[in-house]
Structure formats: C-alpha cells, structure tokens
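> Only the shape, not the letters, is given here:
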C-alpha cells in the first residue's frame, strides 16, 4: 500500500490561525489496483512546535485503517513541509 497523491484538495476557512482544515481525494496504490477515498484532514500546530495531523475517511475503506493512516500522515507532513498544500 502506497499513497500516490491527494487530488481536488481544498482548504476550508477556519478562524483559528494555528489550525488548517482540508478536504480532498486520496489515491492509494493497493495490491488489487488504485483506489480513491474521500478524506478530511487537519493540521494543528502545538505551542511546542509539533504538528498534529488528524484524518477522517468519508468513504468506507477496504483496508486496515492503521497502516493507511500512518502512510497518509507521513505524506501530508511531507507536503506541508515542502509547501505543497493549498493556502
């Protein structure tokens, strides 16, 4: 299982400056082919400088949730660090 991309990503307006909310379509490469799942995710910046990434799957996922979330959090963190997330 591998995250290919997150497409149709939109940032939602939130009045809290240290929290960003997004919605999008996550595309995964699975053993039986590529699969797409709608997701919501948030990135919250703690006072200590740490990031907390939370993911909610809108669609029912046909794969163990923990490894999917782990890979997706890693991918989102890399996108955020490189400035690839929409403003």
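Looks like it arrived, so ask away. Only a predicted model underlies this, so the values are computations on that prediction, with no experimental measurement involved.
> only C-alpha atoms for contact and neighbour calcs from this point on.
Will do.
> Tell me where the chain has strands.
Remark: strands assigned in the chain by DSSP state E are 2-12, 19-30, 33-45, 51-57.
> ok, second structure coming up, stack it against the first:
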C-alpha cells in the first residue's frame, strides 16, 4: 500500500515539475516582453506613449502576479522534495 502511495506521489511530483517549468518559462517570456515594451516606449509620441504606458502597467501587474506564483511553486517544490526525502527515509531498502 505504501509503495503505491510513493509511486503516486512521485508521479504527481513529476507532473508538478513539468507544470512548474512551463510556468517558469512563461514568466521569463513575460519579463522579456516587459523589457522589449520598455525599449519600444522610448521611441513613441506622447499619445502613443500614454496608451503604451497603460499597457506596460497592466503587463507589469501580470508579471508581478506570475513572479508571486513562481515563488509559491518554488515553496511547493521544496515541500514535495521534503516529502520525497521522508518517504525515502521510511521506505524499506
């Protein structure tokens, strides 16, 4: 019974890691978009600049949320690693 639970935890952890890496990649891409947008903003007239500035603020809010979520995922990853270590320590060799 415990072996089945270990396999389920390990499978869940592998799925979690794949999702975590996808989210990390998305967050990195969002940061890159924000940097490119910052660069583009320097070349527009005032009206364009105001519209793009609003877009940039929205994008930064989304990136901030992604950063917070990425931190939460890192905490989950550490917790899963701790659980894996406990399972490894308690399982028969």
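Nice, thanks for sending it over. Here the structure is a predicted model, which means the values were calculated and not measured.
> With both chains overlaid, what TM-score comes out?
Overlay of the two chains. TM-score (TM-score structural alignment, normalised by the length of the first structure): 0.31; 39 aligned residues with a CA RMSD of 4.1 Å.
> related to what we said a few turns ago, out of the strands of the first structure, which is closest to residue 66 of the first structure?
Residue 66 of the first structure lies closest to strand 51-57 among those, at 11.0 Å (CA to CA).
> Remind me what the closest one packs against, helices and strands.
strand 33-45, helix 65-82 (3 or more CA pairs under 8 Å, 6 or more residues apart in numbering; DSSP states H and E).
> Going by neighbour count, which residues of it are buried?
Buried residues in strand 51-57 of the first structure, counted by 16 or more other CA atoms under 10 Å: 53, 55, 57.
> among the strands of the first structure, which is nearest residue 80 of the first structure?
Set against residue 80 of the first structure and scored by CA to CA, the strands of the first structure come closest in strand 33-45, at 8.9 Å.
> the inter-axis angle of that closest one versus helix 65-82?
On the basis of axes from the mean of the first three to the mean of the last three CA atoms, to 10 degrees, strand 33-45 of the first structure is oriented at 60 degrees to helix 65-82.
> circling back to that earlier point, kindly reformat the buried residues of strand 51-57 of the first structure as a markdown table and extend each row with distance to residue 19 of the first structure.
Below are the buried residues of strand 51-57 of the first structure laid out as a markdown table (distance: CA to CA, whole Å):
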| residue | distance to residue 19 of the first structure |
| --- | --- |
| 53 | 10 |
| 55 | 13 |
| 57 | 19 |
